[in-house]
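Visitor: What follows is a predicted protein model with its sequence.
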Amino acid sequence: MFKKLFGIKEKQTEDTLVAPLTGKVVALEDVPDPTFAQKMMGDGIAIEPIEGVVVSPVNGEIVQFFHTKHAIGIKSEAGTEILIHVGLETVGMKGEGFEGHVEVGDKVSAGDKLLSFDLDLIKEKAASTITPIIITNSDKIETLNKRAATEAIKGETALLSLSLKTT
């Protein structure tokens, strides 16, 4: 109301996320975990990886890196907050099979290597290798366009494009 009353318009900031992994693109609604499928953490997309390397989907900063190395948070230069959660129920692996290549506070460019993981070990010890890529500040999204289900190449394939609301 205040913004309308005083003629303050929200401006939009554009952002594009490239695939952080190589593999098959999966709709978030098809992820076999209700936390992700029901978008409780935010909207996004997922990838069924065919190799164990995660790269940055954007230019930005590492804002969170779980001690178990199964999940990493990035804030893009445009302000998009992204969570990459490698596999489902991988927290129970307690870091086994994961190797980090960045730390909180590091500046990264799209395509920079963030972490690597043992794909076969995840297949053996976790519920799934499907990796959700979540926009955790989805409440700030004005528009979100997702790539149709297909194959993705890490650091190359544009997965999501969005506009963020900012004042």
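Guide: Ah, there it is.
Visitor: From here on, just use CA atoms for contacts and neighbour counts.
Guide: Fine.
Visitor: tell me, how many neighbours does Glu77 end up with?
Guide: By the other C-alpha atoms under 10 Å criterion, the neighbourhood of Glu77 contains 16 residues.
Visitor: tell me which element Leu17 falls in.
Guide: strand 11-18 (DSSP states H and E).
Visitor: So which residues make contact with the following helix or strand past that strand?
Guide: Using DSSP H and E, the helix or strand that follows strand 11-18 in sequence is strand 23-27. For strand 23-27, contacts defined as C-alpha atoms under 8 Å, 6 or more residues apart in numbering pick out 45-51, 148-153.
Visitor: Please repeat the previous calculation with a cut-off of 7 Å.
Guide: Residues outside strand 23-27 that contact it (C-alpha atoms under 7 Å, 6 or more residues apart in numbering): Ile45, Ala46, Ile47, Glu48, Pro49, Ile50, Ala149, Thr150, Glu151, Ala152, Ile153.
Visitor: this is the other structure I want to compare:
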Amino acid sequence: MIKSFFNKKKKVTEESITAPLTGRLLNLEEVPDPVFSQKLMGEGMAIEPTEGTIVAPIDGQVIQIFHTKHAIGLRSAATGIELLIHIGLETVNMKGEGFEVHVNEGQKVQVGDKLITANLSLIKEKAASTITPIIITNSDIVDKIDKATTTDDVLKGSSQIFGVQIK
């Protein structure tokens, strides 16, 4: 019993979220869709991508893949934070066209693992925008969010876009 007391893992309360896409980092308020810009789905950041490969921004598990392939939900292994990566705006209307999913629901992923490939040219042609919001969907467990102060270009799998502290 004493051994198990001393071997308890310390709860992780902070986590860094990396960019799931390469492109220009934006504040949510800049997203031309009120659902995201007014933070109705939650807090986060957005990226205007320059390439169509979406990678895992955290170590964790795939908890949802939308049947239209335009969005994916992840849960962090470290803190339990849940992220929604919504590829483009009004891309649900594309009904999966132009999206290739590389993972399955329930699959464990690490930062940088390829999740989805999106055809940005097709999205530009058939949807409102390629801007991709990255949203914290369970913000009730978040105590503090530290957003990147820059709106410069970010690199998928390596640039930090925000950090979170859990309650």
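Guide: Cool, got the structure. Because the structure is predicted, anything quoted here is derived from the model rather than measured.
Visitor: List the TM-score for the superposed pair.
Guide: The pair, once superposed, lands on a TM-score of 0.91 when counted by TM-score structural alignment, normalised by the length of structure 1; 155 aligned residues with a C-alpha RMSD of 0.9 Å.
Visitor: tell me which element the spatially most central residue of structure 1 falls in.
Guide: Nearest to the mean C-alpha position of structure 1, by C-alpha atoms, centre = their mean, lies Ile133 at 2.9 Å. In this structure, Ile133 of structure 1 is located in strand 131-135 according to DSSP H and E.
Visitor: Return the set of buried residues in the helix or strand just after that strand.
Guide: Next along the chain after strand 131-135 of structure 1, taking DSSP H and E as the criterion, comes strand 141-146. Residues of strand 141-146 of structure 1 classed as buried: Ile141, Leu144 (neighbour count, 16 or more other C-alpha atoms under 10 Å).
Visitor: Stretch 5-18 of structure 2 now?
Guide: Glu14, Glu15, Ser16, Ile17, Thr18.
Visitor: Superposed on structure 1, what's the mean shift for the lengthiest helix in structure 2?
Guide: Taking DSSP state H as the criterion, structure 2 has its longest helix at helix 120-126. Superposed on structure 1, helix 120-126 of structure 2 shows a mean distance of 0.3 Å to its aligned residues (mean C-alpha distance after the TM-score superposition for structure 1).
Visitor: Contact partners for Thr151 of structure 2?
Guide: Arg24, Leu25, Leu26.
Visitor: Disregarding flanking residues, what is the spatial nearest neighbour of the first one?
Guide: Right, the one you point to is Arg24 of structure 2. Leaving aside its sequence neighbours, Arg24 of structure 2 sits nearest to Asp153 (C-alpha to C-alpha, 6 or more residues apart in numbering; 4.2 Å).
Visitor: The one you found: neighbour count?
Guide: Neighbours around Asp153 of structure 2, by other C-alpha under 10 Å: 16.
Visitor: can you map out the helices along structure 2?
Guide: In structure 2, the helices defined using DSSP H lie at 2-6, 34-37, 120-126.
Visitor: want to throw those into JSON lines with distance to Ile161 of structure 2?
Guide: Output for the helices of structure 2, formatted as JSON lines (distance: least, C-alpha to C-alpha, whole Å):
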{"stretch": "helix 2-6", "distance to Ile161 of structure 2": "35"}
{"stretch": "helix 34-37", "distance to Ile161 of structure 2": "16"}
{"stretch": "helix 120-126", "distance to Ile161 of structure 2": "21"}
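Visitor: can you tell me which of the ones you listed comes nearest to Gly98 of structure 2?
Guide: For Gly98 of structure 2, the closest of the helices of structure 2 is helix 120-126, at 6.4 Å, according to C-alpha to C-alpha.
Visitor: Can you list the buried residues in the closest one?
Guide: For helix 120-126 of structure 2, by 16+ other C-alpha under 10 Å, it's Leu120, Ile123.
Visitor: In structure 1, what residue corresponds to Ile166 of structure 2?
Guide: The alignment partner of Ile166 of structure 2 in structure 1, by TM-score structural alignment, is Leu164.
Visitor: ok, now which ones touch that match?
Guide: Contacts of Leu164 of structure 1 by C-alpha under 7 Å, 6+ apart are Gln12, Thr13, Glu14, Lys140, Ile141, Glu142.
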